[in-house]
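Asks: Okay, here's the prediction I keep looking at, along with the sequence it came from:
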Amino acid sequence: MARRASPACWWRPMRSATESGGWPAGLAALAGGAPAAAVPLLEEAAAAGEGGGLAPLNLGLALMQLGRLAEAVPALEAAARALPGHAEPAFRLGTIAGLRGEAAQAEAHFHAALARDPRHVPALAALAALEEESGRIEAAVARITCARLLDPAEPELDVAAARLALRLDDLPTAIARAEAVLAQRPAHAGAARLLARALLRRDGAEAALVDVATRAAADPTSAGLAVAAAELHGAAGRYPTALAELRVAAMLAPDAAEIQAALGLGLADAGRGQEAEPLLRAAIAARPGDLDLRNRLATVLWKSHRVSAMLEMLEEAIRAFGPQPILLMNQALALNALGEQAAALEVAEAAVAHPAGGTQALMNRMAVLPYHPERGHAAALLAAGRAVAARLGPAAASPARPRDPDRRLRVGLLSGGLGQHPVGWLTLAGLEALPEAEFDLIAYSLKPRSDTMAGRFRARCAVWREVGALDDASVAAMMAVDGIDILLDLGGYGDGGRPGLLQRKPAPVAIKWVGMQTGSMGLDGLDWMLTDHWETPAGFDAFYAERLLRLPEGYVCYLPPAAAPPVAPLPALTRGHVTFGCFNNLAKVTPPSLRAWARILAAVPGARLALRTHALGEAATRDRVRARLAAHGLPEDRVALEGGVPHQALLAAYGGIDIALDPFPYAGGLTVCEALWMGVPVVALAGDSFCARHALSHLANTGLPDWVAATEADYVALAIERARDLPRLAALRAGLRARVAAAPLCDAPRFGRSLAAALRHAWREWCGPATPV
């Protein structure tokens, strides 16, 4: 989530020469650090005309401290009218504009403040921040130099000077300025991080750590030096040690909001959201103008599957900061995760239309569009992907490699899911079966994982690199040094995907496979899409910018969990009614799916429907879903809404399901494989996009193509027909696991041979015709 430089804020109450009437109580509350108590007093004073223009000015300050930026604007505008020669109203309005991402308006307000008072230091610093953000570094340095001459004791100006010096690679100045701040404020986290970065650049990681340790030995109570050590350990990839240093810093400076925020961010990065959340909420209260903190809290709520809470927090942020692209993008993801696909796409489109939306907004739309029941079709996905490609620019030239069609190849795996993740369950067995004599695997892991499956990935890979903290250029350079011949992208436009890296063309051959494989990525940096003839039958090539590399059977190899519970008997035989189930995430549960499910329940007497996914563990989300169910005619007393459980328990829950109902248009992938392994057949509907045909591929690859419908009406009829034949259903269930185990879907050696042949074909195509010697 993006971080934006914000104009500097000096939260100081503005006093009049003589204070009389009822408004001094509001001023005293604001000066005493109680802006919530000050607001009603200052509102009353402003309405009564007390304090002149200073009453609405201080009311604006109080509202800003509370993060109520939209409410602060009218008060500050009133102050500007009442105090035409005063710089503060213009400066505060500029600060709000900057926080809301309105750079041009912010700059105009700051210039207006300086026109009233050329020695207004905060306005100079704020203009420097805007110039720095826009890349005008020399101009920013001039502003900060002027501001420091006017107010040499203000540490935030030294912090800005250090940051600018670092950007200019003036390491002595950066170090000196950071040291000066830490001498005054030993708990200043921003100065500590700048010191660490300057030392790292000057001396390297290990020498910089020794330097910081020496400083800390001389001043063991310095919280800032612990933050600097955390920064250096993080840069070296030693994340647990970095987190331990942040804990030390937080203990040394329990009242330093920035350090508590840093600890919260570190805990969030470590996946410890329950510990991170209170720290982040406290940091937001202390720093209501920090948009990045709100984004990180949104991430924590997302990872804990509290999507309704995330949405509420984002809506509050949008009211304060305006519809900034980063907030809109996260709001779109939250709405989509709640199954509100139309609203999600509308918000994603608003982010794309925003002048500051950029490439990230286009990629965000690609993460939402496939779920839309009407607009998520194959042609739309191709067009949206091409829009991303146009923004990224043309792909780089293919790197030079020996054009030997038969030599041993180095295959890169780019993914955040190299472990217990859908990517892992659907690729690991096939990759393990690749002939080691022909293919070296090099992993570029975007997220650290330590589970058993991650261990198996590590064992198969000749080289393992953790690259999540690196930018696209650095990863591409690493791949060039590693001599990658074929790059398998296993991320797409999903969480952690790297389309920009693919456009850098770090390998001669790039192939899309699994991992948000929803349709064409639209990139000319991708050469092939690994597929099969069910996913992309003849005639579908026009929907893809990539060439289609069709495997003879399914495009994935499912690895069944070794500890899966045994298949349970058909529950309908003892319950007296059929139980349908869907264990997919809510983003896939569309209005057409709900409409079809309502028709099925209406036609099958006594039937029940069980929905299970992590998001349904949140009460507010269950309430939203119940309202949607009712709107589509699904009776509440016949639908169970169940939250997520550990994987073993999830598999066991299939013991209570007779027939799985696959959602559409975005079909189940891993969920279909797991249902089949647990003896539960799946009724599915095939569309035209790649993700609309996952279930078809898996079912057909298991010998069950007759469980896939071509229209919504056929889908409903198919579910009703199968639910009425319990003996046939029971017989299928009893033998389904053995059938899946024997099918190509789970035949790793067979799949490995097919994958090897496909990779070799793609490589030979790149090598071109043999050249006579």
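Replies: Sure, I can see it.
Asks: going forward, measure contacts and count neighbours with C-alpha atoms only.
Replies: Noted.
Asks: tell me which element residue 716 is part of?
Replies: helix 712-723 (DSSP states H and E).
Asks: Going by neighbour count, list what's buried in the helix or strand just after that helix.
Replies: As assigned by DSSP H and E, the chain's next helix or strand after helix 712-723 is helix 726-742. Residues of helix 726-742 classed as buried by neighbour count (16 or more other Cα atoms under 10 Å): 726, 729-730, 732-734, 736-737, 739-741.
Asks: which residues in the stretch 651-773 of the chain form helices?
Replies: 670-677, 694-700, 712-723, 726-742, 748-767 (DSSP state H, counting those that start in this stretch).
Asks: Spatially nearest residue to the residue positioned nearest the centre of the chain, not counting backbone neighbours?
Replies: Centroid-nearest residue in the chain: residue 495, 5.1 Å away (criterion: Cα atoms, centre = their mean). Counting by Cα to Cα, 6 or more residues apart in numbering, the nearest residue to residue 495 once its immediate chain neighbours are dropped is residue 416, at 8.0 Å.
Asks: how much space between the one you found and residue 240?
Replies: 19 Å (Cα to Cα, to the nearest Å).
Asks: Then residue 90?
Replies: 45 Å.
Asks: Which residue of these two possesses the greater neighbour count?
Replies: More crowded of residue 90 and residue 240, by other Cα atoms under 10 Å: residue 90, with 27 against 15.
Asks: ranges for the helices of the stretch 401-550 of the chain?
Replies: Along the stretch 401-550 of the chain, the stretches classed as helices by DSSP H, counting those that start in this stretch are 422-432, 452-460, 472-482, 499-503.
Asks: actually the stretch 151-300 of the chain, sorry about that
Replies: Secondary structure of the stretch 151-300 of the chain by DSSP H, counting those that start in this stretch: the helices cover 155-167, 171-184, 189-203, 205-218, 223-235, 239-252, 257-269, 273-286, 291-303.
Asks: how about CSV for those, with distance to residue 699 added?
Replies: Formatted as CSV, those follow (distance: least, Cα to Cα, whole Å):
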stretch, distance to residue 699
helix 155-167, 55
helix 171-184, 61
helix 189-203, 53
helix 205-218, 52
helix 223-235, 45
helix 239-252, 42
helix 257-269, 38
helix 273-286, 37
helix 291-303, 31
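Asks: of the ones you listed, which approaches residue 600 most closely?
Replies: helix 291-303 (32.4 Å; Cα to Cα).
Asks: take the one below as the second:
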Amino acid sequence: MLSALLARISGAFRARRRDRALKLIADGRRAEDAGNLAAARECYRRATWFAPNHVSAYVNLGIALAASGDSAGATAAYEQALAIDPLDPYANYNLASLLYLRGEHMRAERLLLAALRSKPEFVEALVTLSNVLDAQRRTPEAAGALETALRLQPDSAGTLFNYGLALRKLRRGDEAAAALQRSLELQPGQVDALDALSAVLREQGLMQESLYPLRRALELAPQRFDLGSRELYALNKDESLSGAQIFARHREYGSRLERAFPMRFSSFAGEPHPDRKLRIGYVSGDFRYHPVAQFLLVPLQHGNRSGYEVFCYATSSDVDPVTERVRALADAWVESWLPTDAQLADRIHRDAIDILVDLSGHTGMFRLAMFAHRPAPVQVAWLGYLNTTGLTQIQYRICDARTDPPGVSDPLHTEALVRLPHSQWCYRPYLEIEAATTPPCVARGFVTFGSFNHAAKISGDMCLRWAEILRRLPDARLVIVGISSAAKRAALQSALTSTGITPARLTILPNLPLDEYARWYNSVDIALDTLPYGGGTTTFDALWMGVPVVTATGSTPVSRSAASIVSLLGLIEWIAPSPQEYVDVAVERARDPATIASLRGSLRQRLRSSPLMDEERFTRDLEEAYRGMWRRWCAGNDAR
């Protein structure tokens, strides 16, 4: 009797404490909804006292602590919840979310899988799992988790956005565009989704179409300088704009950026001695299989380490074998994708960098706001962007006299132009693919043209020029390599066939493995450059494979990039003086098979013997340019 009575009393007491805890949890949720986190935390803490084995009390406490910025306290609360019930899906999910933010991906993954075993329809856990998998470079699995989430909630704008990002990484551009467009249909005002859609369309080669979401994003977020930077990049591909118009836009942008991010450093650690050892800092998101890294490897390998110390600031987490080669050649490697612009500027200033080099400009990972802070005494633009940045805090841009003729380009830059004696590039092929000894026109009896430039460089006007070349040479063929998007492929096919060119004369290929890409040069006689955004690496690749390049000069440095390379090899007759004469030059060159055959056997050696592949000379020229900039700084001359 007594034991039963005591049991009833104990049960009633526990029930009252549980009821009290439930009321406190409800009160805490109301306080949280009202924005009163302090009151919510107190309610949840009291609830854990009344019901120390109540999982929900600890989960809610963890949520409130995390929202207050107390990550350690939140972690402890979730750990306590899991000690009570290791299978609780919400405790597993919330703790995993914290661990993901801290970079503890392996345990986060285990917790999320536990949450999903208890609650298979837990969409938020699936989305977070996709983030954890992606952070471990397991993007196909991340996309799979998102596909499961979308089967459960097909109209989730956020999940569709994440899915679009994953598909973009997997180079499934058409599907990525569809997912992002659907996300925007469901939630039209997403700036990041508009930006991502623009990027996907640009990567597909749909340059004009990419501008619509980008400019809508700019309307919604005019303070986003990264969006404005991407628009400036696009202007270089607009044939309707003059060099002066493009410069005006860059200069206005740079002025706004420097007002928003003013110079913060007035003194620098390095001694202003003109001949001391210098620290060079390279900032890029392209230390990977990318033209920037390809060209940078040369001075990194041949640099004079007694006179220069090299720091590389990697602003992207992308890693491949080329990344490891760059890292191994640098004296210091700094992973820089997480710090803010101000934090990265502080780090560079602490590192006492003497000359800071931007390798991106208005391409890739946006870091120009960091340069506006002026963390180094001398700041330079080189390699990644053949135009002005528009910033006065970047004092110099490295170029050459062919991309930037003296007196022509200087007024169109906020930077002072430093022209290397021969070229701003030194080419090193990624692969030693054997070149054909004779061009295909010898056996076929007709000329095959080829385009190997990025799809985004092929505009509607470019298609009209190519169609006119084919019209005037009725037996000629055209091969276009690097068109992986079905939408871009259809647009090219339509633009060319609508002028009367039969599909049988066209071969359109996707992006190819490097060896297959190189071997396709053996199947063409003449490479066709694009306007107004010319080729760089692809121009070198064509010449290396014995294929001459038809190009033209325009009003911007990048419109003269291929001409700069071709002219240094003495192939002046392959350069049209203007875009209007491009078709005439291509047709005339195609009617001279003897010269095409002669060049096939001699171009590789001509290139190898030129300054364009003289790695030692190029590196000394570059280092001499750096030393000249430094000496001007020491003399009190800040370029402009």
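Replies: Perfect, thanks for sending it. Computed from a predicted model, the values in this text were never measured in an experiment.
Asks: Could you say which of the helices of the stretch 651-773 of structure 1 is packed most deeply?
Replies: Across those, averaging neighbours per residue (mean count of other Cα atoms under 10 Å) puts helix 694-700 on top, at a mean of 27.
Asks: Onto which residues of structure 1 does stretch 322-334 of structure 2 map?
Replies: Stretch 322-334 of structure 2 lines up with residues 453-465 of structure 1 when matched by TM-score structural alignment.
Asks: buried stuff in that stretch?
Replies: Quick answer for stretch 453-465 of structure 1 (16+ other Cα under 10 Å): 453-454, 456-458, 460-461, 464.
Asks: For the counterpart of residue 476 of structure 1 in structure 2, give me its contacts.
Replies: Using TM-score structural alignment as the criterion, residue 476 of structure 1 maps onto residue 345 of structure 2. For residue 345 of structure 2, the contact set (Cα atoms under 8 Å, 6 or more residues apart in numbering) comprises 370-371, 373-375.
Asks: Residue 181 of structure 2 and residue 197 touch, don't they?
Replies: Yes - between residue 181 of structure 2 and residue 197 there is a contact at 7.2 Å, judged by Cα atoms under 8 Å.
Asks: Which one's more surrounded, these two?
Replies: A direct count of neighbours by other Cα under 10 Å for residue 181 of structure 2 and residue 197 places residue 197 higher, at 30 against 21.
Asks: Could you tell me whether the more buried one really is in a helix?
Replies: Yes - if the criterion is DSSP: H, G, I helix; E, B strand; the rest coil, then residue 197 of structure 2 is within a helix.
Asks: So it sits against residue 210, correct?
Replies: Yes - applying Cα under 8 Å, one finds residue 197 of structure 2 in contact with residue 210, separated by 7.3 Å.
Asks: rewinding a little: farthest pair in the buried residues of helix 726-742 of structure 1?
Replies: Using Cα to Cα, the buried residues of helix 726-742 of structure 1 reach their maximum pairwise distance at 726 and 741, which is 23.4 Å.
Asks: Which residue in structure 2 aligns with the residue nearest to residue 495 of structure 1?
Replies: Using TM-score structural alignment, residue 416 of structure 1 lines up with residue 285 in structure 2.
Asks: thinking its match is in contact with residue 315, fair?
Replies: Yes - under the criterion of Cα under 8 Å, residue 285 of structure 2 makes contact with residue 315 at 4.5 Å.
Asks: any residues in contact with both of these two?
Replies: Common neighbours of residue 285 of structure 2 and residue 315 (criterion: Cα under 8 Å, 6+ apart): residue 365.
Asks: residue boundaries of the strands in the stretch 251-400 of structure 2?
Replies: Under the criterion DSSP state E, counting those that start in this stretch, strands of the stretch 251-400 of structure 2 are mapped to 278-284, 308-314, 332-335, 355-358, 378-381, 396-400.
Asks: What is the aligned counterpart of residue 545 of structure 2 in structure 1?
Replies: Per TM-score structural alignment, residue 545 of structure 2 is aligned with residue 678.
Asks: Grab the nearest non-local neighbour of that match.
Replies: Using Cα to Cα, 6+ apart, the nearest residue to residue 678 of structure 1 is residue 567, at 5.3 Å.
Asks: What residues does the one you found make contact with?
Replies: Applying Cα under 8 Å, 6+ apart, we find residue 567 of structure 1 in contact with 655, 678-679, 733-734, 737.
Asks: returning to what we had before: nearest to residue 591 of structure 1, of the buried residues of stretch 453-465 of structure 1?
Replies: For those, the nearest to residue 591 of structure 1 is residue 453 (35.9 Å; Cα to Cα).
Asks: Now do the alignment partner in structure 1 of residue 591 of structure 2 against residue 717 of structure 1, distance only.
Replies: Correspondence of residue 591 of structure 2 to structure 1, assessed by TM-score structural alignment: residue 724. Applying Cα to Cα, the value for residue 724 of structure 1 to residue 717 of structure 1 is 11 Å.
Asks: now residue 265 of structure 1
Replies: Look at residue 265 of structure 1 and residue 717 of structure 1: by Cα to Cα, they are 51 Å apart.
Asks: what's the distance between the aligned partner of residue 184 of structure 1 in structure 2 and residue 80 of structure 2?
Replies: Matched across to structure 2, residue 184 of structure 1 falls on residue 56, judged by TM-score structural alignment. Going from residue 56 of structure 2 to residue 80 of structure 2 by Cα to Cα gives 11 Å.
Asks: that older thread, pipe the helices of the stretch 651-773 of structure 1 into TSV and attach distance to residue 57 of structure 1 per row.
Replies: Formatted as TSV, the helices of the stretch 651-773 of structure 1 follow (distance: least, Cα to Cα, whole Å):
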stretch	distance to residue 57 of structure 1
helix 670-677	57
helix 694-700	59
helix 712-723	61
helix 726-742	71
helix 748-767	67
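Asks: For residue 660 of structure 1, find the nearest of the ones you listed.
Replies: Across the helices of the stretch 651-773 of structure 1, residue 660 of structure 1 has its closest neighbour in helix 670-677 (7.2 Å, Cα to Cα).
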